[in-house]
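Student: how would this look folded up:
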Amino acid sequence: MFRDAMMQSLVEGTHIDLQAYRPAVVYLNGAYWGIHNIREKLNEHYIASHYNIDPDNLDLLENRNIPLEGDSEHYTALENYISTHDLSIPANYEYVQSQMDIQNFIDYQTAQIFFDNRDWPGNNLKYWREKKSTGRWRWILYDTDFGFGLYNPPAYQLNTLEFATATNGPEWPNPPWSTLFLRKLLENEEFKIGFVNRFADLLNTNFKSDLVYQKIEYFKNLIESEMPNHFRRWQEGLGWYSLNVWYYHIETLRTFAKFRPAYVTAHIISKFHLNGVEPVTMRHSSEYGKVRLNSLYIDDEMWKGNYFKGLPVELEAIPRPGYRFIEWQGIDNHNLNPVRIVPSEVLDITAVFEIDSSYTGDIVINEISYHSHPDFDSGDWVELYNAS
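Tutor: Below is the predicted model:
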C-alpha cells in the first residue's frame, strides 16, 4: 500500500524527479472503497508544473525510446554517441554532460540499485528534456514496488550494481540497452569517483538504517488504523492477502533496511576493486559555520560516516556571516579550503572558525518607497536597519 511512496521518500531532497503521495479513504456514491493512493500523474503537465516550462516543448520518453510527448531523435542520437565513443576521454565525457543531467542520473541509479528494484532498468523508465539547445535529459523515479524484497525477502543481499551494469541481461528486466549509459559512463574516472562518493554520501544519510526505519514507521502509521476496514471491504478480491500478511511485508521492509547498507557497500568495494571503508568524523562549531563533505552540508557539531579507501573526497568549511575559517585539524593540508583528502585511515577532522573582527555586518533594507501615489507622495527613499 505504501512501498513505492516510502522508497521515493528516501530520496527527497536529491536531484531525482519524484511523485507526491497522499493516501485517501474513498467513497463512491456513499459506498466504502477502501484506501487509494493519490499520486502525481507523470506526464508533460507534471514536468511543466515542476519546472515552469511549456508542456508542448519537451520530449518525454518511456522504456526504450518510446515517445509519450515530443520525439526520440535527440535521445537516440545521444544513445548512439555513448555507444560508439570512449567516455574515458575527457572531451567525450564533457559532451555527454552537456546532453544529460549527470547529478540526476547518478542519484536515480543509486536509488534504484539500493532499492534492488527488479522491475527495472528495462522497464518502468521515464526520462525527459526541454526542447532547446541547453535541454538535458533527466530521469523520473516511479513504480519501485519490486524493490525492498517484495517477492524475495532476502533480496537485501543481491548485487544490484552488477545487475544494473550487466552486458548480457535478458529482454526483461535488464537487457543490454538498459544498462548502456551506466556501463559506459563508469569508464570515465571523474564519473566513477562521483558515482561512488555520492553513493557513500547517501549511505551515510538517506539510506542509513535508522532513518529508513523512521520512514517505514511513518508510512505505516498513516494508514494502519484504516487497514482493517480496507481488508474487510476487499476480503474476497484480496484472497490470501490479509492484515497479517501486510504486517509481514512491513517486517520485510525493516529487515531490508537493516541489512542492505552493508551489502551495497560490499558490492561497491568488489565492483571497483577498493580496499574497504574508513570512518570519518567531522567536528565544528555550528554557531560559527558548517562543513560541506562532497555533496553533504553538515550542520551537526559532530558527524560520522564511512568513505571508501583510496577515493578522494572534498571538504569545504563554510563560515557564517561574522566568522572566518582558520584551519583544519586532523589532516595535513590544514590551510587549504576547500581541500581534497584520500581516506586511508581513521579520520577525525575539525574545522576551526573564529570571529572575523573586520566584519561590519550585512546591509538590511527595511523598507523602500519609490514612485508613490500622488495622494501619499513621501518621495523616493530607502530605510536601512541599524543593528547597533
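
Student: switch to C-alpha atoms for all contacts and neighbour counts from now on
Tutor: Will do.

Student: Next, the contact list for M302, please.
Tutor: 281-284 (C-alpha atoms under 8 Å, 6 or more residues apart in numbering).

Student: how about a cut-off of 10 Å?
Tutor: 281-286, 348-350 (C-alpha atoms under 10 Å, 6 or more residues apart in numbering).

Student: Can you give me the neighbour number for T110?
Tutor: 22 (other C-alpha atoms under 10 Å).

Student: And A317, by the same measure?
Tutor: By other C-alpha under 10 Å, the burial measure for A317, its neighbour count, is 26.

Student: do you know how far it is from Y359?
Tutor: 18 Å (C-alpha to C-alpha, to the nearest Å).

Student: Same check on K132?
Tutor: Distance check for K132 against Y359: by C-alpha to C-alpha, it reads 44 Å.

Student: now Y218
Tutor: For Y218 relative to Y359 (C-alpha to C-alpha), the value is 44 Å.

Student: Buried residues in the one helix or strand P228 maps to, which are they?
Tutor: Assigned by DSSP states H and E, P228 falls within helix 227-233. Of the residues in helix 227-233, those with enough neighbours to count as buried (16 or more other C-alpha atoms under 10 Å) are 227, 230-231, 233.

Student: Take the residues you listed and lay them out in a markdown table including distance to S344.
Tutor: Below are those laid out as a markdown table (distance: C-alpha to C-alpha, whole Å):
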| residue | distance to S344 |
| --- | --- |
| M227 | 50 |
| H230 | 54 |
| F231 | 54 |
| R233 | 58 |
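
Student: so T160 makes contact with H267?
Tutor: Yes: T160 is within contact range of H267, at 8.3 Å (criterion: C-alpha atoms under 10 Å).

Student: I have a second one here; can you model it like the first so I can compare?
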Amino acid sequence: RLADAPSQHTGRLQWGGDPDDFRVEAPLQLLVEGANVLTVEVHSVSNDGTLSLTPFLSIGKKHSAVPGNPSSYIDFAEDTLHAGFALSSSGEEVVLADAGGAVLDSFTYPQLWADQTYGYDAAHNLVIFQQATPDAANSAAGFADVVGAVTISPDGGAYSLTQTVSLGCQTAGADIWYTLDGTEPAANGASSVLYTAPFDVSPPAVNPVVGVRAIGVVNGWWPSRIKTTSFLFNLQHDMKVWSIVTDPYYMWDPNEGIYSNFQADLEQPFHVELFEDDGTKLFASDVGAKIHGGATRSNAQKTLAIVFRGAYGESQIPIPFFGDDKPSVYNRLLLRNSGQDWMHSFIRDGLAHLILSEADLDVQGFQPSVVYINGQYWGIHNIRERMDKFYTKGNHYVDEDNIDLLELSGWGVHEGDNDIWFELLNYIASNPLSDPIAYEAVKSRIDVESFADYIIAEVFMNNQDWPHNNVKYWRSRELSGKWRFLFYDCDGGVGNWGLDASFDKLALALGGGFTATDLFNDLLQSPEFEQLFLNRYAEYLATSFDRSRTTNLLRKAARGIYPEINDTYIRWGGSPAGWRNEIFDIFYFLRDRVAYARSHVASHFGTGGQAWTLTTGAWPPTGGSVKLAAISVSERTSIPYWQGVPVTITAVAEPGFEFDRWSDSTLPQQPTIEIPPSNRAVGAIFKVVQMPAVAVINEINYNSSVVFDPADWVEVHNPGDSDFDLDGYELRDNNDAHQYFFPQGTIIPAHGYVVICQDLAAFQLLFPSVLAIGDLGFGLGGGGDSVRLFDAAGVLYDSVAYDDVAPWPTEPDGQGPTLELIDPYSDNALPQSWRSSLANGTPGN
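Tutor: All right, here's what the predicted structure looks like:
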C-alpha cells in the first residue's frame, strides 16, 4: 500500500480544483525488477451511484545538465520523433536529406484518403497500403492503382417523383456495386447489388430520404472511393436539412459504433449533405463524426461533432451559417441536441448566445436544422461552432497551432500548456490587485473587458451548470496574447431547472471557490475593475438585456423551430405539450431578469440600485459615436448607472469628421472625459474635415472562374477629398522582379478608382464600360500572393498579402467573386477587413 485518500474524499478536478497529491515515499523500496503495476482502488461511500477517478502518476526528476531518464532504475520507451510539420493528404514530395542538405532519397506521393499510406512494398515498388505499419517492414498488401471515381446520375437532391439512376466509373471495365441502406458497398457484400442497368429510386413508404452509395472494383486494384448521394422526396421543412449516410456498423456496433459507445472517443466515417429548405444542395462530403458532450451523451438523441478533414474529403465547409460577424468557413461543427435543454425548449443556449452577440465575448453561432440519418428522421439539431482551436482561428485570426486552451482549473490542457496560466495565478496570489501596478500587470495578460462580460453573461443568464463546469479559456502564445474565457453550454440557465428570474447568481460568483469566480474576486480588489464591471453591466441591462430586445429574440427563435417540435418530440418518445410551457418559462425569466439583476448588484455592491442616468449621443449621428464602458452609441441613448459610480466616455469620429466639442460647456472639452455620477445629458458634436488623398489597394481578382475570366486585376481606390497622383508609383506582387510602373499622368480622382489589368483586352471584353490600364505584365498567385504599391522613391506605400484559405475569404479562389475591402479606412493587411464580392466583382466602383 502506497498511500490512502481520506475516507470521505470528494473529487476535485471536475469541480475546477487542483488534484490532491498522494506522495509515495521511498519508491525504490517498492519497485521490483521488470514491469511494475500500480493499482488504484476506489469505493463509493454512499449509494448515490456517483464515482469517478482521474489518476495521474508523476515521476519527479532532479534538475540535471545530463539529459535522459529520471532515474537509472527506470527505463522509459524512446519518444517518437516529432517532425514539427504535417503532410498534405492531397499529395506532395517527401525528401530525406543528410545534415549537409544533400538529398538521400525522395518520392512524391499521390492523393491519400483516410487510413491509406504510401511506400515501398517487398518488391520495392511504390504502392498504396490500406494498413499502416509504422516502425516495421511494409508487409501489408499494397496496390499501385486505384479505381477511378464513380458517378451517380442524376445527382441527389429534392424530388417529388421516382428517379431512374445510372451509375458510371472513370475506370473502363470496372464492376460497380451499390447499396440503398447506408451500408458501405463492396464486391459481393451482403447488402450490395452489382450494377447492370439503370434502376429506380422511389419515394419510400416511411422514410422520405434514400441514400445511394456506389463503389468501383477492379481485381488487383484498390477500389474507388465510395460515392454517396441522397434523394429527398417531398420534404417540407422551414430550415436547413442534413442527410447523413453511414454504415450502420459505425452507429450501432457494440465496440465501434459511436451511438452504442457514446462515452468513448470514437471517430467514424460519415457522409453528410446539406440542403436549403427548398431542396437546393449546399454541400456534400465524407467527414468524420464523433459523439460530443458530457452527461448529455446518454440522451437518446446525441450531439454529433462533424470533423472536416482532407483525408475524408473537404477540409472545410465554406458556408457562413451565422452571418457576417462570424467565419465563412468551418473546420468543425456541432449538430447539437441542446444538451440539458434537450426535450425542453431546444433553444435556451442558442438564445443566450444571440442575446450576448453584441458583448465582447466568445460566443457560438446558432442555427437550427433538421437531420436525417440513413433516411430516418433524427429531429432538430442546432448547428453550432465548436469551442476548440479552430474557433480561435476563425473568430480571432490567430494561429490555431500557437495557442494555450485550458479547461476548469487549468489542469485540463486542450492545446499548448498551462505554464503561463499558473505563473499568472502565482503572481496574483503574491500581489494584491488593489495595487494599481499589479492590476496593470494582470491587465496585460487577461482581457479584462471580455472577462467582465463573461461573468456578466453567466450571472445574468443564471447558468446553473457553471462555474463548477463548462469553463474554458485560451490565449495566443504571442507575447501580446491575453486570456479570454469561452461562453458555452448555457442550457442550465435562462429559466431552466425550475429557477426563475429572482435567483441570485451574483452571490455565487462573489462567493469564489472556483477558477473563474476566484479570478473575479481577485480582480474586484481593483477599484478600476470594479467600476469597469459595474458600468458594463449597467449598459447591457439597458440595451442588450432589455426585455423588449430579449423577448423579441425569443419569439423569433421559438418561431424558427416550432414547425419541427412535434415531430422531434414524437421521434424521441416525448410529448410536445410541455414545449409551450418551457417557452413561457423563458419569457417570464427574460421579462423579469433585469429588475432582479439590478437589485442583486445593489445588494452586493451597495450601489442603491438605479441612481443616475446619462443621456448621450452624437451630432450628426453619421459623424461619430460616443464610446461608453461597453457600448458605443450614435443616436440619443439613456443609460441608468449605479449610485456613486462615475463613467468615462470618449468621442470617436468617423472618417471625414473630427471631434469639435461636448454639448455641455461645463465639461472638459477633450475627447475622453469622466462623467460624475449625477443625472446629465451630454452629446458629442463633430464637424466635417477635408480627408487627405490616399491610395488604397481595394479589390483583387487573383483567380477568375473558368466561365468568366477577365484575367487578374487590381483596383486602387482614393477615398480622399482631393486627387491622388500615381506618377512614378509602381505595383508588384511578392516577386520584386515583377514590376508595373504607372503611366505618367495617372491620377486617381477624389473618391475614385483605377483598375490595373493583367490582360487589358480580356478585361475590357467583359467590363467594357470600366476605364482600366495595363497590361500588368505578370499574374497573381491563385494560392496566395502579395500586392504591393511603392511610391516614386521606391518606398513601400501599401501592401496586402492575401491567401486562398481561411481566415481569408475563399470564394475568390476560382469561384467568380473577387476579394474586396470592406472599408477603405480599415487595415487592409488583416483578413477580417476583406470579404467576397457579389457576382464577379465591382472594378471601378
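
Student: what about T160 and H267 of structure 1, which has more around it?
Tutor: More neighbours surround T160 than the other of T160 of structure 1 and H267, with 21 against 18 (other C-alpha under 10 Å).

Student: which position in structure 2 aligns with the more buried one?
Tutor: In structure 2, T160 of structure 1 lines up with K505, judged by TM-score structural alignment.

Student: neighbours of the closest residue to its match other than its chain neighbours, just the number please.
Tutor: Ranked by C-alpha to C-alpha, 6 or more residues apart in numbering and with sequence neighbours excluded, the top spatial neighbour of K505 of structure 2 is V459, at 5.2 Å. Other residues near V459 of structure 2 come to 22 when the count uses other C-alpha under 10 Å.

Student: Three-state assignment for the aligned partner of V459 of structure 2 in structure 1, please.
Tutor: V459 of structure 2 maps onto I113 in structure 1, with residues paired by TM-score structural alignment. Following DSSP: H, G, I helix; E, B strand; the rest coil, I113 of structure 1 is assigned to helix.

Student: correct me, but I113 of structure 1 touches A164?
Tutor: Yes: the criterion here is C-alpha under 10 Å, and I113 of structure 1 meets it with A164 at 7.2 Å.

Student: Return every residue with contacts to both of the two.
Tutor: Joint contacts of I113 of structure 1 and A164 (C-alpha under 10 Å, 6+ apart) are 120-121.

Student: Quick check: the two most widely separated of the buried residues of helix 227-233 of structure 1?
Tutor: Greatest spatial distance among the buried residues of helix 227-233 of structure 1 (C-alpha to C-alpha): M227 and R233, at 9.8 Å.

Student: So for the two, which residues contact both of them?
Tutor: By C-alpha under 10 Å, 6+ apart, the residues touching both M227 of structure 1 and R233 are 34-35.

Student: Help me confirm that V25 of structure 1 is found in a strand?
Tutor: Yes: counting by three-state DSSP, V25 of structure 1 falls inside a strand.

Student: wait, what's in contact with it?
Tutor: 32-37, 223, 226, 230.

Student: In strands, which of these fall?
Tutor: Cross-referencing the contacts of V25 of structure 1 against strands under DSSP state E gives 32-37.

Student: and the counterpart of L61 of structure 1 in structure 2, what is it in contact with?
Tutor: Alignment note (TM-score structural alignment): L61 of structure 1 maps to L406 of structure 2. L406 of structure 2 makes contact with 412-418, 421, 471-475, 485, according to C-alpha under 10 Å, 6+ apart.

Student: repeat for T252 of structure 1
Tutor: Taking C-alpha under 10 Å, 6+ apart, one finds 148-156, 246, 258 in contact with T252 of structure 1.

Student: mind running it again at 7 Å?
Tutor: 149, 153 (C-alpha atoms under 7 Å, 6 or more residues apart in numbering).

Student: Likewise for D380 of structure 1?
Tutor: Listed by C-alpha under 7 Å, 6+ apart, the contact set of D380 of structure 1 reads 369-371.

Student: export the residues you listed to JSON lines and tack on secondary structure and distance to F199 of structure 1?
Tutor: JSON lines is the format used below for these (DSSP: H, G, I helix; E, B strand; the rest coil; distance: C-alpha to C-alpha, whole Å):
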{"residue": "S369", "secondary structure": "strand", "distance to F199 of structure 1": "50"}
{"residue": "Y370", "secondary structure": "coil", "distance to F199 of structure 1": "51"}
{"residue": "H371", "secondary structure": "coil", "distance to F199 of structure 1": "54"}
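
Student: From those, list the buried ones, please.
Tutor: For these, buried by 16+ other C-alpha under 10 Å: none.

Student: that older thread, tell me which element the match of L61 of structure 1 falls in.
Tutor: With DSSP H and E as the criterion, L406 of structure 2 is inside strand 403-407.
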